[in-house]
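Enquirer: quick one, what's the 3D model for this:
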Amino acid sequence: MNLVTATDVVSAAAKIAPFIQQTPLLHLPGERLWIKAENRQPTRSFKVRGALNAVGRLAEQGAGHVIAQSSGNHAQAVAYAAGRLGLRVTVVLPDTAPSLKVDAARGLGAEVVVVPPALREVTCTALADHLGAAVVRSDDFDTIAGHAGIGAEIAAELPGVATILVPVCNGGLLAGVAVAAKAANPAITVIGVEPALAADGQASFRAGHRVTWPVEDTYRTVADGLRAPVLGALAWEHIRLHVDDMLTVTEDAIVAAMDLLSAKVGERAEPSGAVTTAAYLTHDLPPGPVAAVLSGGNI
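Expert: Below you'll find the predicted structure:
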């Protein structure tokens, strides 16, 4: 299986640079925590990084129509990227997706198909065949390489960083950040964070192989962007090589972290983006500076 390298990270960062923000690291007063504010990206989520790189590669290969399935943020990102590159775009969303994310995808030019959560993947695959569209997966090689720029930026902007906390859905973000962080400094501890109600990633990490949770279980969490029932196959291969640990947080801790981020650093975090701050507040972490990826603010 072909894995993302530091060279791929540099190449992706150069390709997407004209379209994204190099987001700031914001210090939480009185703490050893810095917040990587990816909610400031054009679609208010980190997802735009990977989508721009992946859709750009597909455009170079002659694709005229792309399709993605998503809980919401990946859909917006793919629609944004397709719009910038002149491609037609279709997205498949669950009927539980917040209306804010559905409306935003349509506003960015996407044709939106809404289905029950368990039918997202099969519907996307069937539509791709029917429409002749190229699928943009949230843990594709090019998507992971695009996301990895976050890890590279943290390592460059906070040279003494000891620990990086990363939200986990299907693992594409965690995989990319881990590759880039370990390339910059192998001593950096990279930790994935999930809601306790959707902890298939931690279960996989502990078992040493991918573990699938029922969709009805993962959809209990308020963190709608972290409800994937299993880690992506390619993401998992990076995670098992480069990630140091996986932690979980409670629903109450997520909400408390959202409130803290708003009050102390003035950032609007969706529940999925607040899990890393929740982990900092509720777990004992290695000594030294900690960076938490605030992955999105679509709330």
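Enquirer: make it CA atoms for all contacts and neighbour counts henceforth
Expert: OK.
Enquirer: find the helix or strand that the residue most central in space within the chain is a member of.
Expert: Among the residues of the chain, residue 173 comes closest to the average C-alpha position under C-alpha atoms, centre = their mean, at 4.3 Å. Residue 173 belongs to helix 172-184 when elements are defined using DSSP states H and E.
Enquirer: same question for residue 76.
Expert: Taking DSSP H and E as the criterion, residue 76 maps to helix 73-85.
Enquirer: strands of this structure, residue ranges please.
Expert: Read by DSSP state E, the chain holds these strands, from start to end of the chain: 25-27, 33-37, 65-69, 88-94, 111-115, 134-135, 163-167, 189-195, 245-249, 290-294.
Enquirer: can you point out the buried residues in the helix holding residue 76?
Expert: With burial defined by 16 or more other C-alpha atoms under 10 Å, the residues of helix 73-85 counted as buried are 73, 74, 75, 76, 77, 78, 79, 80, 81, 82.
Enquirer: burial count for the nearest residue to the fourth one once chain neighbours are set aside?
Expert: Leaving aside its chain neighbours, residue 76 sits nearest to residue 105 (4.6 Å; criterion: C-alpha to C-alpha, 6 or more residues apart in numbering). One way to gauge burial is a neighbour count; for residue 105, by other C-alpha atoms under 10 Å, it gives 27.
Enquirer: next, the structure of the following sequence, for comparison with the previous one:
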Amino acid sequence: MSLHIETPLIESLPLSRQAGRSIWLKLEALQPSGSFKLRGIGLACETYAQQGKRRFVSSSGGNAGVAVAYAGQRLGVPVTVVVPESTTERARNLLRELNAELIVHGASWAEANTLAQSLLDDESAFLHPFDHRLLWRGHASLVDEVARSGFRPDAVVLSVGGGGLLSGVIEGLERNDWGELPVIAVETRGADSLNQALRAGTRITLEAITSIATSLGAKQVCERAFDLARSHDVRSVVVSDRAAVNACERFLDDHRLLVEPACGASLAMAYEGAEALEGFDKVLIVVCGGVTATVDNLREWARVCA
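Expert: A predicted model of the protein is given here:
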């Protein structure tokens, strides 16, 4: 039995009215860990446990770290998560509640990651937030579920941070013979490493993450996602923080679900009437979720973006 659940696939009447086309939602925010990350991380953790690994180590204080902690708790495997000093108190508390060993180190994810790597031994497995084939294979399962439902979209909309979800969704499209379906890959301005890489023709590294959508804050997209974005029909779109936050607010009203701006970026495609949706009658949006967002956070983001 998988650690992730099969999430609802629904047609959103409010978003469909707003976008002028049929908008369908894959509600990954309802995963037990609060985000899509559990699909790939759950598969990876199960695989490593079967190989005899006796500890999981992660360097993410956000959705990936919580997913690792959840998987470790379910599998009875101790978990160590190294987070940077910028990690919110809510994220830290979520990790503690899942009985993860929490280590706070460094000003950035890169510094936390370096320490996490130094903790590994032969009995430990490292869970990368987005750059591993097991993660992509696990994330692809969300497309399997859509295909089994009998619904076939004309295009898929998803948010891009490090590129793990993009890589997994394209893998899922290909293994369900949907390889021709376009993917609209959305980032916020200031966390747009994929968009800038595609424009430059090479993987670039952002000097800093300036977007409030910190879950999209990979300074460099993974190589697999970059390659797929050039070989598959991937349409890169960048939205403002304000558009992402506005989408979060409206989505909370429309569907009673609180998501973070990283997810709001994709929802903004429907709420903002994006040109990228033109020509598509049925659009699937991956509602990737976000476990560390609170109503107070949303109010503060809205104030900052006003």
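Enquirer: what span of the first structure is stretch 254-269 of the second structure aligned with?
Expert: Residues 264-279 of the first structure are matched to stretch 254-269 of the second structure when aligned by TM-score structural alignment.
Enquirer: list of residues touching that stretch?
Expert: By C-alpha atoms under 8 Å, 6 or more residues apart in numbering, the residues outside stretch 264-279 of the first structure that reach it are 26-29, 37, 39, 165-167, 193-195, 222-226, 247-249, 253-258, 261-262, 292-299.
Enquirer: and if you look at stretch 212-222 of the first structure?
Expert: Contacts of stretch 212-222 of the first structure (C-alpha under 8 Å, 6+ apart): 117-118, 195, 197-200, 227-231, 251, 271.
Enquirer: for stretch 56-66 of the second structure, same thing?
Expert: Contacts made with stretch 56-66 of the second structure from outside it, assessed by C-alpha under 8 Å, 6+ apart, are listed as 33-35, 37-38, 41, 45, 68, 72, 77-84, 87, 91-92, 94-95, 98, 109, 112-113, 116, 119-120, 124-129, 215, 290-292.
Enquirer: from the residues you listed, which ones fall inside helices?
Expert: Of the positions in those, 37-38, 41, 45, 68, 72, 91-92, 94-95, 109, 112-113, 116 sit in helices, assigned by DSSP state H.
Enquirer: ok, of the residues you listed, which one's closest to residue 148 of the second structure?
Expert: Ranking those by separation from residue 148 of the second structure, with C-alpha to C-alpha as the measure, puts residue 38 on top at 20.1 Å.
Enquirer: does that closest one really touch residue 7, like I thought?
Expert: No. Residue 38 of the second structure is beyond contact range of residue 7, at 11.8 Å (criterion: C-alpha atoms under 8 Å).
Enquirer: could you name every residue contacting both of these two?
Expert: When contacts are counted by C-alpha under 8 Å, 6+ apart, residue 38 of the second structure and residue 7 have residue 31 as shared neighbours.
Enquirer: what residues does residue 246 of the second structure make contact with?
Expert: For residue 246 of the second structure, the contacting residues are 264, 268, 302, by C-alpha under 8 Å, 6+ apart.
Enquirer: what about the first structure, which of those hold up?
Expert: Listed in the original numbering, the contacts of residue 246 of the second structure still in contact in the first structure are residue 268 (both residues aligned by TM-score structural alignment, their matches' C-alpha atoms under 8 Å).
Enquirer: now the contacts of residue 246 of the second structure in JSON lines, with distance to residue 140 of the second structure and neighbour count?
Expert: Conversion of the contacts of residue 246 of the second structure to JSON lines gives the following (distance: C-alpha to C-alpha, whole Å; neighbours: other C-alpha atoms under 10 Å):
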{"residue": "264", "distance to residue 140 of the second structure": "21", "neighbour count": "34"}
{"residue": "268", "distance to residue 140 of the second structure": "23", "neighbour count": "26"}
{"residue": "302", "distance to residue 140 of the second structure": "33", "neighbour count": "18"}
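Enquirer: can you tell me which of the contacts of residue 246 of the second structure are in helices?
Expert: The members of the contacts of residue 246 of the second structure that map onto helices under DSSP H are 264, 268, 302.
Enquirer: mind putting the residues you listed into a markdown table with distance to residue 230 of the second structure?
Expert: As requested, these are exported to a markdown table (distance: C-alpha to C-alpha, whole Å):
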| residue | distance to residue 230 of the second structure |
| --- | --- |
| 264 | 25 |
| 268 | 24 |
| 302 | 34 |
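Enquirer: which of these lies closest to residue 179 of the second structure?
Expert: Distance to residue 179 of the second structure across those (C-alpha to C-alpha) is lowest for residue 268, with 24.7 Å.
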